[in-house]
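Participant: The sequence isn't on hand, but the structure is:
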C-alpha cells in the first residue's frame, strides 16, 4: 500500500469526522429555536433525498434482502434512532467537546461488547486498556460531581446504542449494501422523529434555522460519503486512528462558536480515552497481521 493512498485515506477520515462534527455544531446551534423532533425530521428529509440520490448514482441500492437481513437492519435502525435521540439531547444541553469526548470510548465499548456477546478474542492487554479507558470516561462525566447531570447519562446511553448498532452490523451479511443500510436507517429516523414532532408545537423555520438545517444535512451527508470512500483507500490500520480528529474539531468549534472549553479533568479523561483507544486499534492491527501471516505460512 503506497504512502499516498494512506495519506488520502487519512484525509478522508479526518474529513468524515469534520463533517459529522460540523453537523453536530449546526444542530446544537438550533437548540432553543426548534424542537429536537422537528429539527431531526426536517434534516432527515434532506438527508434521505441526498442518500437516495447517491445510492442511485453509485448503483448500490437494493432492497431484495433476506428476512434475516431485514430483521437485523430494523434492529440497527432502532439502535440508530436511540443513539440519535440520546446524543442530540445531550448535545443540546452539554458542551460539544464533552459529548464528543464521551463518544471517543466507542472503539473500547465495541471491542468489549464483541468479546462478551460475539465471542471475538480479546487479550489481557486490550482488556486492560479498555478498563483504563473507562476510567477516562468517568473523569469526563464525573458521576456524583457538580458537572454530572441527566444529560451526561444521555451521552452514555448514546454510546450504548451506537455499540449495539455496530454489533448488529457485524452480524449482517457482507453482501448487504452499506448504502441500503444507511438509507433505511435514515428513513426510520426521519419517520420516527416526524411522528414524535406531531406532539410538539412546531417552531417557524427562519432563514437562520433553515440555513443551519440545510448545512447540517450537507455535513452529515459529507461525513457519510467520506466514511464510505475511506474504506476503499489506504490501510485501515493506518487510517482508523484519524477518527479521533473529531475531538479536535469539537474542541475548536466549542471554543470559537459556543465559548466552551472543557475543564482540566475532562481533558485528562479525554486524553486517557484517546490513548487507550489508539492502543486498542494498533493492537488489533498487529493481531490481524499475525493471523494473516499464519494463514499464508
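Facilitator: Looks like it arrived, so ask away. Bear in mind the structure is a predicted one, so any value in this text is a computation, not a measurement.

Participant: going forward, measure contacts and count neighbours with C-alpha atoms only.
Facilitator: Noted.

Participant: buried sites along the helix or strand harbouring residue 245?
Facilitator: For residue 245, the enclosing helix or strand under DSSP states H and E is helix 245-258. Buried residues in helix 245-258, counted by 16 or more other Cα atoms under 10 Å: 245-255.

Participant: the inter-axis angle of the helix or strand following it versus helix 245-258?
Facilitator: Counting by DSSP H and E, the next helix or strand C-terminal to helix 245-258 is helix 264-296. Helix 264-296 and helix 245-258 are oriented at 150 degrees to each other (axes from the mean of the first three to the mean of the last three Cα atoms, to 10 degrees).

Participant: buried set for helix 264-296?
Facilitator: By 16+ other Cα under 10 Å, the buried positions in helix 264-296 come out as 266-284.

Participant: for stretch 85-104, same thing?
Facilitator: For stretch 85-104, the neighbour count (16+ other Cα under 10 Å) marks 85-92, 94-104 as buried.

Participant: before we move on, back to that, identify the residues contacting the helix holding residue 245?
Facilitator: By Cα atoms under 8 Å, 6 or more residues apart in numbering, the residues outside helix 245-258 that reach it are 14, 17-18, 20-21, 25, 95-97, 100-101, 104, 260-261.

Participant: of these, closest to residue 69?
Facilitator: residue 20 (26.8 Å; Cα to Cα).

Participant: So that closest one sits against residue 223, correct?
Facilitator: Yes - at 5.2 Å, residue 20 counts as touching residue 223 under the criterion of Cα atoms under 8 Å.

Participant: try this one next to it:
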C-alpha cells in the first residue's frame, strides 16, 4: 500500500496536465465564470446548430422515407432519452387538469412538425427556415383571442411588416402561384405558435414533466398508423441518420432550455435567427441550394419585425414570442 506521503501520479503538477477526466470540470468552471448572457448566447447558438443539423438530416432522409416514418422514429428516440424523467414522475406525470388542452397541444405539435418537416424536405433549407420564423406573429394574433391580451400599434405594425416579408418570400420572382410547400411551412409556423399559447395556459396548472409526457407519447401514438402504412425498411445508413435526428432534436431542445435559463431572453433571442445562416451554409454545401435575393430580403424583414416584437414583449413584461418551448421545430 503506498505511503500517504507518496505523490499521486494523477495529480497535476507544474509542467504536467491533469487527467483527461478533469477537462469537463474545467470547461464547466470556465463556462460558469462567463457573464450570464454570454452563457445564454453560447447555448442558443449551439441550439440553433443542432436544430439545423436535425433539419438537414430530415431533408436527406426525406428523399427515401416518409415524413411519418421519420417523425415516429424521432419521437421514439426522444421518448427513450427522457424516459427516466417521465417514469420517475409516474403516476403524477399523467395527472392533468386540462386533458382537452393537452390533446389540443399534441394535435398542434403534430401539425407543426408534419408541415414543418415536409417543407424542410421539399424547400431550400433557408426558405423553410425563414418561413418558420413567422411563428412569432401568429403568437401575437392568437394571444389576442385566447389570452385576452391587448396589442398596441407597435406590435401590430411589426406583425403586419413580418407578414409582408412572408408574402415576399411566398412569391419569389413575382410568380402568381404560391408553392404548396411554402404554404405548409406557414401552416406549421401557425401551429407552432398555437402550441406556445397552449403551453402558456397549461403551465399555470400542470407541471413541465406532465406537458413533456403527453407531447412525447401523444405525437408518437398518432404517428404509428401512417408510419406503418408508409413504412420502408431503412438501410443501416438511414438508421444511423434517424438516430442522429433524434439525438440532434433532444440536444437542441436541451440547449434551448439552458440558454433561456442562463440569459435574459431579450439579450439572446436574436441569436436564434442564426439558424438562417446555418441553413444557408448547409443548403449550399450539401444540397447546392442558394437562396434568392427575394428570399434573403423577405427573411430580413421577418427577422427585423420579429426582433421588434420580442423587444415590445420585454417592455410589456410578457414572454410569449421569446419563450424557449416553441422555438424552431422543437415543439
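Facilitator: That came through fine. These numbers were taken from a predicted model, which means no experiment stands behind them.

Participant: hang on, the earlier thing: go through the contacts of helix 245-258 of structure 1 and flag which are in helices.
Facilitator: Taking DSSP state H as the definition of helices, those contribute 14, 17-18, 20-21, 25, 96-97, 100-101.

Participant: how about those, which pair is most distant?
Facilitator: Most distant of these, by Cα to Cα, are 14 and 96, 17.6 Å apart.

Participant: What does residue 279 of structure 1 correspond to in structure 2?
Facilitator: Aligned by TM-score structural alignment, residue 279 of structure 1 pairs with residue 308 of structure 2.

Participant: residues contacting that match?
Facilitator: Residue 308 of structure 2 makes contact with 155, 158, according to Cα under 8 Å, 6+ apart.

Participant: Helix, strand or coil: sort out the counterpart of residue 73 of structure 2 in structure 1 for me.
Facilitator: Aligned by TM-score structural alignment, residue 73 of structure 2 pairs with residue 42 of structure 1. Secondary structure for residue 42 of structure 1, judged by DSSP: H, G, I helix; E, B strand; the rest coil, is helix.

Participant: which one is residue 42 of structure 1 nearest to, not counting chain neighbours?
Facilitator: residue 213 (7.2 Å; Cα to Cα, 6 or more residues apart in numbering).

Participant: burial count for that neighbour?
Facilitator: Residues lying near residue 213 of structure 1 (other Cα atoms under 10 Å) number 24.

Participant: Now do it against residue 199 of structure 1, distance only.
Facilitator: Applying Cα to Cα, to the nearest Å, the value for residue 213 of structure 1 to residue 199 of structure 1 is 21 Å.

Participant: and if you look at residue 56 of structure 1?
Facilitator: For residue 56 of structure 1 relative to residue 199 of structure 1 (Cα to Cα), the value is 34 Å.

Participant: any idea where the helices of the stretch 51-200 of structure 2 begin and end?
Facilitator: Ranges of helices in the stretch 51-200 of structure 2, per DSSP state H, counting those that start in this stretch, are 67-88, 99-122, 125-132, 135-146, 153-170, 180-202.

Participant: In structure 1, what range does the fifth one match?
Facilitator: Taken onto structure 1 by TM-score structural alignment, helix 153-170 of structure 2 occupies residues 124-141 there.

Participant: What of the shortest one?
Facilitator: Under TM-score structural alignment, the match for helix 125-132 of structure 2 in structure 1 covers residues 96-103.

Participant: Average offset of that stretch relative to structure 2?
Facilitator: Average distance, stretch 96-103 of structure 1 versus aligned residues of structure 2 after superposition (mean Cα distance after the TM-score superposition for structure 1): 0.7 Å.

Participant: I would like the residues contacting that stretch, please.
Facilitator: Under Cα under 8 Å, 6+ apart, the answer for stretch 96-103 of structure 1 is 24-25, 28, 87, 90-91, 137, 140-141, 152, 155-156, 158-159, 246-247, 250-251, 254, 261-262, 266, 270, 273.

Participant: now that stretch, how far from the chain's geometric center?
Facilitator: 11 Å (Cα atoms, centre = their mean, to the nearest Å).

Participant: Same check on stretch 27-45 of structure 1?
Facilitator: So, by Cα atoms, centre = their mean, the centroid of stretch 27-45 of structure 1 is 18 Å from its chain's centroid.

Participant: So what would you say the end-to-end distance of that stretch is?
Facilitator: Terminal residues of stretch 27-45 of structure 1 are spaced 15 Å apart (Cα to Cα).

Participant: list the buried ones in that stretch?
Facilitator: Neighbour-count burial for stretch 27-45 of structure 1, counted by 16+ other Cα under 10 Å, picks out 27-31, 34, 36-45.

Participant: same check, this time on stretch 140-151 of structure 1
Facilitator: Buried-residue list, stretch 140-151 of structure 1, by 16+ other Cα under 10 Å: 140-142, 149, 151.

Participant: for stretch 160-168 of structure 2, same thing?
Facilitator: Burial within stretch 160-168 of structure 2, assessed by neighbour count using 16+ other Cα under 10 Å, is assigned to 161-166, 168.

Participant: Over to stretch 91-101 of structure 2?
Facilitator: Going by neighbour count (16+ other Cα under 10 Å), the buried part of stretch 91-101 of structure 2 is 93-94, 96, 101.

Participant: Next, the distance between the ends of that stretch.
Facilitator: Across stretch 91-101 of structure 2, first to last residue, Cα to Cα, it's 19 Å.

Participant: ditto for stretch 63-70 of structure 1
Facilitator: Terminal-residue distance, stretch 63-70 of structure 1 (Cα to Cα): 9 Å.

Participant: do stretch 252-271 of structure 1 as well
Facilitator: Start-to-end, stretch 252-271 of structure 1 (Cα to Cα) is 16 Å.

Participant: That stretch: how far from the chain's middle?
Facilitator: Distance, stretch centre to chain centre, for stretch 252-271 of structure 1: 19 Å (Cα atoms, centre = their mean).

Participant: How about the counterpart of residue 22 of structure 1 in structure 2, nearest residue that isn't a chain neighbour?
Facilitator: Taking TM-score structural alignment, the alignment pairs residue 22 of structure 1 with residue 53 from structure 2. Leaving aside its sequence neighbours, residue 53 of structure 2 sits nearest to residue 248 (Cα to Cα, 6+ apart; 6.7 Å).

Participant: before we move on, what SS does the one you found have?
Facilitator: Here residue 248 of structure 2 takes the helix state, with states given by three-state DSSP.
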